[in-house]
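# the sequence isn't on hand, but the structure is:
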């Protein structure tokens, strides 16, 4: 929100589960920030995308934010036609765009022409796990914010808030303390991993239950090379759900590949 009039990019980079999207969302949804810009849009990119689909989603998001009617027949429009709509819409406005979860270093080259720089103070924010993308030369001033893992003390506080919420004095019992500390250590300071694991452990009361979870997590991390830490913890949480709740995941839409 500084007074720099040239278009500026802000890249937030960090491991999966480190809080990139959460941090950017706090800025994006802040009312003071929203009043600073005339229009804004948020789209999630992910590993597989079609550039025309991204442009359509941007157009819809910009119009929806201003409660405007979305242009008709966009599904039949070509890349150049969609690009023309976006450029015409944005060239007289101060805008804020978030590109969440960017994996392709060449995305900016494909989408940059839709973001005109009329020196009105517009901003483009992106989140990514890849440092090469965060430090990429966007042709505009680029600020890189690297998300650091939580310090051990902060990680323990975050874990304890949920894991021991129903315990006496909301604190860990002495017999569980070594296992609890070891589980927090496994999370490597990733907030999402800590929150997911603490939610799982909040329903475990005995030393045997805690030991089973710890051993199961160790097994996943040691024997399944395809699963990174964050996925292992989420899988562990899913497997612990009652069968009736697991069925609800069948209703979740999966990203198109």
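Nice, thanks for sending it over. These figures come from a predicted structure and were not determined experimentally.
# please make it C-alpha for all contacts and neighbour counts, starting now.
Fine.
# how close does residue 56 sit to residue 138?
The gap separating residue 56 from residue 138 is 22 Å, by C-alpha to C-alpha, to the nearest Å.
# kindly report the same for residue 82.
On the measure of C-alpha to C-alpha, residue 82 and residue 138 end up 22 Å apart.
# who has more neighbours, these two?
Under the criterion of other C-alpha atoms under 10 Å, the comparison of residue 82 against residue 138 puts residue 82 first, with 21 against 14.
# that one and residue 75 touch, don't they?
No: look at residue 82 against residue 75 with C-alpha atoms under 8 Å: they stay out of range, at 9.5 Å.
# shared neighbours of the two, anything?
The contact sets of residue 82 and residue 75 overlap at residue 56 (C-alpha atoms under 8 Å, 6 or more residues apart in numbering).
# now the strands for the stretch 101-250 of the chain?
123-128, 141-146 (DSSP state E, counting those that start in this stretch).
# can you name every helix or strand that the longest helix along the chain contacts?
Counting by DSSP state H, the longest helix found in the chain is helix 207-223. With contacts defined as 3 or more C-alpha pairs under 8 Å, 6 or more residues apart in numbering; DSSP states H and E, helix 207-223 has these neighbours: helix 177-186, helix 229-239.
# go through these and name the closest to residue 28.
Set against residue 28 and scored by C-alpha to C-alpha, the helices and strands packed on helix 207-223 come closest in helix 229-239, at 24.9 Å.
# buried ones in that closest one?
The neighbour-count criterion (16 or more other C-alpha atoms under 10 Å) identifies 229, 230, 231, 232, 233, 234, 236, 237, 238 as the buried residues of helix 229-239.
# go on, stretch 149-165?
149, 150, 155, 156, 158, 159, 160, 161, 162, 163, 164, 165.
# just the ones in helices from those residues, please.
155, 156, 158, 159, 160, 161, 162, 163.
# with adjacent residues omitted, what lies nearest to residue 36?
Spatial nearest neighbour of residue 36, excluding adjacent residues (C-alpha to C-alpha, 6 or more residues apart in numbering): residue 1 at 7.2 Å.
# re earlier: which stretch among the strands of the stretch 101-250 of the chain is buried most, on average?
strand 123-128 (a mean of 24; mean count of other C-alpha atoms under 10 Å).
# and here's the other structure:
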């Protein structure tokens, strides 16, 4: 996450548009969507702009009752209104109505974090009242289609960090933001940062490991050569995040995604090569379709890209 990302989101949330507006953040798992949303939620300008700030986490296992309970807990901390102590015994509709009632009037920001489907968005969207007072909803999702569905105009796509920002983040986490780094570690350190593919979560995991080893060239070279093992040893972090995206895939896309593991770590795979592999392996299924196998495979690829599971290096008309 860059300072520019935060500036963009805060500006969108405080624009003069009087109607209720929905701002969306999308990007692959581990890229820092929740961190960006949290920094926006806590930003001083948002404190001045909004009377009430509510944070709810949806996640894959969606339960509307849990979402509304989380919203009510946020509301109870920020208002003088005494919410009934037995609201945890109420059904989902009663909880939803109570949330809607408490949001009518004040200017609010509701952060809906980690939403996975348009159906879930449809089920909760109508609860948030539009009082024509510049209230805002900030939505984070891994699914670009969900973000565009919620609002195609105020959509912010997060990109991986460049090498400069990746290296800076790694240094800040290993040495502290106020301290410099040994010059002899800069070259190998930048190689490590580059291997993290611009993902803040991966950088954080590797930085945590580097903080525990000797600050010597030999130790850091060893980390560079064993990064895959280090990441695999923390399944609750990087692999856990990736696993959520994988399990959310429809069955026909799972073998296509897993096939990416047959390429080397830093390979830039041409589209035609990937499509031919999928066709040869029998991964492409096209019942009741007039499309060719190649066209269906291209649809599969676009779906994986939309789900932020594949990073596009560049697009060409002849790819």
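Yep, it's here. Quick caveat, the model's predicted, so the values are computed rather than measured.
# switch the helices and strands packed on helix 207-223 of the first structure over to a markdown table; also include distance to residue 87 of the first structure.
What follows is these, written out as a markdown table (distance: least, C-alpha to C-alpha, whole Å):
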| stretch | distance to residue 87 of the first structure |
| --- | --- |
| helix 177-186 | 47 |
| helix 229-239 | 39 |
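# out of those, nearest to residue 101 of the first structure?
helix 229-239 (15.4 Å).
# how about the contacts made by the counterpart of residue 124 of the first structure in the second structure?
Aligned counterpart of residue 124 of the first structure in the second structure: residue 137 (TM-score structural alignment). The contact partners of residue 137 of the second structure, by C-alpha under 8 Å, 6+ apart, come to 20, 21, 22, 23, 109, 110, 111, 112.
# just the element for residue 10 of the first structure, please.
strand 8-13 (DSSP states H and E).
# past that strand, which element shows up next along the chain?
helix 20-28.
# quick one: secondary structure of residue 75 of the second structure?
helix (DSSP: H, G, I helix; E, B strand; the rest coil).
# nearest residue to it in space, please, no chain neighbours.
residue 54 (6.8 Å).
# what residue in the second structure is paired with residue 31 of the first structure?
Checking TM-score structural alignment: residue 31 of the first structure goes with residue 44.
# separation between whichever residue in the first structure pairs up with residue 207 of the second structure and residue 47 of the first structure?
Mapped onto the first structure by TM-score structural alignment, residue 207 of the second structure lines up with residue 198. Distance, residue 198 of the first structure to residue 47 of the first structure, using C-alpha to C-alpha: 29 Å.
# what does residue 210 of the first structure give?
For residue 210 of the first structure, the distance to residue 47 of the first structure - C-alpha to C-alpha - is 35 Å.
# go on, residue 99 of the first structure?
12 Å.
# what does residue 33 of the first structure give?
Look at residue 33 of the first structure and residue 47 of the first structure: by C-alpha to C-alpha, they are 29 Å apart.
# how many other residues sit next to the residue nearest to residue 75 of the second structure?
Neighbour tally, residue 54 of the second structure, other C-alpha under 10 Å: 20.
# counterpart of residue 214 of the first structure in the second structure?
Checking TM-score structural alignment: residue 214 of the first structure goes with residue 224.
# quick check: closest non-adjacent residue to that match.
In space, residue 224 of the second structure is closest to residue 192, 5.5 Å off (C-alpha to C-alpha, 6+ apart).
# the one you found: neighbour count?
23.
# likewise for the one 10 residues further on?
A count of neighbours around residue 202 of the second structure, defined by other C-alpha under 10 Å, yields 22.
# wait, it sits on residue 196?
Yes: with contact defined as C-alpha under 8 Å, residue 202 of the second structure reaches residue 196; the gap is 5.7 Å.
# circling back: and residue 198 and residue 47 of the first structure? Which one has more around it.
In terms of neighbours (other C-alpha under 10 Å), residue 198 is the more surrounded of residue 198 of the first structure and residue 47; the figures are 24 against 11.
# OK, contacts around that one?
Neighbours of residue 198 of the first structure in contact, by C-alpha under 8 Å, 6+ apart: 159, 160, 162, 163.
# disregarding residues adjacent in the polypeptide, which is nearest to the first one?
Which is residue 159 of the first structure. residue 198 is the one closest to residue 159 of the first structure (C-alpha to C-alpha, 6+ apart), at 5.3 Å.
# can you tell me what residue 188 of the first structure aligns to in the second structure?
Under TM-score structural alignment, residue 188 of the first structure pairs with residue 197 in the second structure.
# ok, now which ones touch residue 115 of the first structure?
Residue 115 of the first structure neighbours (C-alpha under 8 Å, 6+ apart): 86, 87, 90, 91.
# need the contact list for the third one.
Residue 90 of the first structure makes contacts with 115, 116, as judged by C-alpha under 8 Å, 6+ apart.
# again with the second one
Contact criterion C-alpha under 8 Å, 6+ apart gives 113, 114, 115, 116 as the residues in contact with residue 87 of the first structure.
# pull out the buried residues from these.
Buried by 16+ other C-alpha under 10 Å: 114, 115, 116, out of the contacts of residue 87 of the first structure.
# alignment lookup: the second one to the second structure.
To tie it back to what came earlier, the one meant is residue 115 of the first structure. Aligned partner of residue 115 of the first structure by TM-score structural alignment: residue 128.
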